[in-house]
Each structure stands twice: as structure tokens, then as C-alpha cells.
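Peer 1: Quick one, structure for this:
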Amino acid sequence: MDKMKVTYEVMLGLAAEMVWDEALRKHRSEEIYKEIDQALASGDEVAFRSLTDELKTLS
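Peer 2: Next comes the predicted model:
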């Protein structure tokens, strides 16, 4: 029974880590979209390209 408990705790930890990673990815994506909007508004092509490249790596 102890082995099942350990396995369950490990699985629960992995699930929590997956949820956390997804939340961080979503938050960063939202930040990048805002920064892309700012780069477009200011005409900063270098920042725009850099941010869109970063956004692609998150997907």
C-alpha cells in the first residue's frame, strides 16, 4: 500500500507541475502579446521580430 501512496504522490506532483508550467506559459504569452503591440505602435521592428520568435518557441 505504501508503494501505491508514493506513486500517487509522484503523479500528483507531476500533474501540479504541468499545471504550473502551463500557467507560466500562458502568462508569458500574454505579456509577449502586449509587448508586440507596443513594438508595433512604436515601429520597433527588431523588438517585434524578437518577440514573435519568442512567442513561436512557447507554442
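Peer 1: Going by C-alpha atoms from here, please, whenever you check contacts or count neighbours.
Peer 2: Will do.
Peer 1: Who are the contact partners of residue 33?
Peer 2: Applying CA atoms under 8 Å, 6 or more residues apart in numbering to residue 33 gives no contacts.
Peer 1: give me the element it is part of.
Peer 2: Using DSSP states H and E, residue 33 sits within helix 2-42.
Peer 1: what separates that helix from the chain centre, distance-wise?
Peer 2: Between the centre of helix 2-42 and the centre of its chain there are 5 Å (CA atoms, centre = their mean, to the nearest Å).
Peer 1: Following up with a second sequence; could you model it the same way so I can compare the two?
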Amino acid sequence: MDKMKATYEVMLGLAAEMVWDEALRKHRSEELYREIDRALATGDESAFRNLTDELRLLN
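Peer 2: Here you go, the predicted structure:
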């Protein structure tokens, strides 16, 4: 029974980590879209390229 409980706790921890990772990825993606919009509005081509590269890697 203890082995099942330990396994369950490990699985629960992994599930929590997956949820956390997805939340961080989503948050960074939203930040990148805002920064890309800003770069486009100001005509900053270098920032635009760097940000879109990071967004591409993130997805």
C-alpha cells in the first residue's frame, strides 16, 4: 500500500509540474506577443526578429 501511495504522490507531483510549465509557457507567450506588437509599432526590426525567434522556439 505504501508503494502505491508513493507512486501516486510522484504522479501527482509530475501532473502539477506539467500544469505549472504550461502556465509559464502561456504567460511568456502572451508577453512575447505584447512585445512583438510594441516592436512593430516602433519599427524596431531587430527586437521583432529576436522576439519572433523566441516565440517560435517556445511553441
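Peer 1: The helix holding residue 33 of the first structure: average distance to aligned residues in the second structure?
Peer 2: Following superposition, helix 2-42 of the first structure is found to deviate from the second structure by 0.1 Å on average (mean CA distance after the TM-score superposition for the first structure).
Peer 1: Mean distance between the following helix or strand past that helix and the second structure after superposition?
Peer 2: Where DSSP H and E defines the elements, the next helix or strand beyond helix 2-42 of the first structure is helix 45-58. Following superposition, helix 45-58 of the first structure is found to deviate from the second structure by 0.3 Å on average (mean CA distance after the TM-score superposition for the first structure).
Peer 1: Need the residues that contact helix 45-58 of the first structure.
Peer 2: So helix 45-58 of the first structure is in contact with 25, 29, 32, 35, 36, 39, 40, going by CA under 8 Å, 6+ apart.
Peer 1: how about a cut-off of 7 Å?
Peer 2: 25, 29, 32, 36, 39, 40 (CA atoms under 7 Å, 6 or more residues apart in numbering).
Peer 1: Now, of these, which are buried?
Peer 2: Taking 16 or more other CA atoms under 10 Å as the criterion, what is buried in the contacts of helix 45-58 of the first structure is 29, 32, 36, 39.
Peer 1: contacting residues for the second one?
Peer 2: Each residue near residue 32 of the first structure by CA under 7 Å, 6+ apart is listed here: 51, 55.
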